[in-house]
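K.L.:
predicted model and sequence follow; I will ask about them next.
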Amino acid sequence: MVEIDGMRLVQTRAILNYIAAKHDLYGKNLKERALIDMYVEGTTDLMGTIRVHHKSPPKEKENNLSLIIERATKRYFPVYEKVLKDNGQHFLLGSQLTWADVQLTETILMAEEKEPTILSQFPLLQAFKARICDVPTIKKFLQPGSQRKPPPDEKFVATANRVFNRK
């Protein structure tokens, strides 16, 4: 839950949409918002695959990692690489930073935590990531000791499984 502007908002997507709109990161019109939503949904799908890897039993981790790499490099990243090329290579909507750019950057960072060379075939995404990570507020957020949480380690996963009564 987030308390903002006299409201209590729940549900991640509602919170993110509100904050993005409030800070001019959610497009200028309905068409741009639809594109932003489409890009965000794609990154959300890939993030879900990555999150499953954290929860996988040790003997399934290698297969899940292969699945992440395959989906990222064959299905998702080629699409975003093309979008950047088609829209002038700066941001997903051309020259306008949106929350889809921030979400894509977080997805890239998560994927790189699993496989550091995952962007090797995607020069536009590499430049994109560098550009987004250099935005002063994002750069500050990504510094060691910031609020960005590191990927779950085995101890964290074991504790979560115990708390939620999973085996």
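P.N.:
The structure has been received and is ready for your questions.

K.L.:
please make it C-alpha for all contacts and neighbour counts, starting now.
P.N.:
Fine.

K.L.:
helices along this structure, start to end?
P.N.:
12-22, 30-55, 58-70, 77-86, 99-114, 123-133, 136-141, 154-163 (DSSP state H).

K.L.:
could you dump those helices to a markdown table with mean neighbour count and distance to residue 93?
P.N.:
Listed next are the helices of the chain as a markdown table, based on neighbours: other Cα atoms under 10 Å; distance: least, Cα to Cα, whole Å:
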| stretch | mean neighbour count | distance to residue 93 |
| --- | --- | --- |
| helix 12-22 | 14 | 15 |
| helix 30-55 | 17 | 8 |
| helix 58-70 | 15 | 26 |
| helix 77-86 | 17 | 8 |
| helix 99-114 | 20 | 9 |
| helix 123-133 | 17 | 12 |
| helix 136-141 | 12 | 19 |
| helix 154-163 | 12 | 37 |
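
K.L.:
so residue 148 makes contact with residue 141?
P.N.:
Yes: when contacts are counted by Cα atoms under 8 Å, residue 148 is listed as touching residue 141 (6.7 Å).

K.L.:
for comparison:
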Amino acid sequence: MASKPILHYVNGRGRMESIRWLLAVAGVEFEEVFLETREQYLKLQEDGYLLFHQVPLVEIDGMKLTQTRAILSYLAAKYNLYGKDLKETALINMYTDGTLDLMLLIALSYFKPAEQREKEIELVVEKAKSQYFTVFEKILKNHGQDFLVGNKFSWADIQLLEVILMIEESCPTALSNFPLLQAFKTRISNIPNIKKFLQPGSQRKPPPDDHYVATVKEILQF
């Protein structure tokens, strides 16, 4: 029996959260080792596990993988969530790159000084609606299918739902002008493994708080 993947990261969302989503949706159980001190992080470096001195780190299939995009691509391919051919894979890459960009903007907003944070989050929400949700609404309208690529559930659908829910945490009405995305959200949220992951008690992490921000700054020293 293959061992469970082991995820090394701070106890919070960050760049690891999309990896948690992919594994959970694929029905793969995983273990987590939470970094709580600078010393733990430095030990991973000293042991040669962090190729570019960066986390996340995922131990899977006898490998120690770093770099978020590489990990996500591997998991998507391994669990048949990466399209049926190169064209579909290219579209999935394009859509997930876009949602990853938006996720990074959301994540960085929590690291702004307290007096700037609310305004920064407002700006990110507006950018999500004007630049990202508009695009995905058009994609769904143009091909008239249930999923973003090839009318088959893929990594792109998972990540779009993830970022929609992140934006709705700050703005519950963010999808009010996007009926196709509303329907998409409902449809994808009801896929059994996703529905399970969205329930309390799963390994899904809550929005960042001050403790998480302070921990990340202490461990990574930025």
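P.N.:
It's in. Values in this document were obtained by computation on a predicted structure and should not be read as measured data.

K.L.:
ok, back up a step: Throw the helices of the first structure into CSV and include distance to residue 1 of the first structure, thanks.
P.N.:
Below are those laid out as CSV (distance: least, Cα to Cα, whole Å):
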stretch, distance to residue 1 of the first structure
helix 12-22, 8
helix 30-55, 19
helix 58-70, 30
helix 77-86, 31
helix 99-114, 19
helix 123-133, 27
helix 136-141, 21
helix 154-163, 20
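
K.L.:
looking at these, which is nearest to residue 6 of the first structure?
P.N.:
Set against residue 6 of the first structure and scored by Cα to Cα, the helices of the first structure come closest in helix 12-22, at 12.8 Å.

K.L.:
list the contacts of that closest one.
P.N.:
2, 9, 26-27, 98-99 (Cα atoms under 8 Å, 6 or more residues apart in numbering).

K.L.:
need the max-distance pair from these.
P.N.:
Across those (Cα to Cα), the longest gap, 22.3 Å, separates 2 and 27.

K.L.:
so these two - more neighbours on which side?
P.N.:
residue 27 (20 against 11; other Cα atoms under 10 Å).

K.L.:
from what I can see the more buried one touches residue 36, true?
P.N.:
Yes: proximity of residue 27 of the first structure to residue 36 meets the contact threshold set by Cα under 8 Å, at 7.4 Å.

K.L.:
what touches both of the two?
P.N.:
residue 98.

K.L.:
against residue 12 of the first structure, how distant is the residue nearest to the spatial centre of the first structure?
P.N.:
The centroid of the first structure falls nearest to residue 107 when counting by Cα atoms, centre = their mean (2.7 Å). Between residue 107 of the first structure and residue 12 of the first structure the computed distance is 16 Å (Cα to Cα, to the nearest Å).

K.L.:
please apply the same query to residue 42 of the first structure.
P.N.:
Applying Cα to Cα, the value for residue 42 of the first structure to residue 12 of the first structure is 16 Å.

K.L.:
this completes my enquiry, with thanks.
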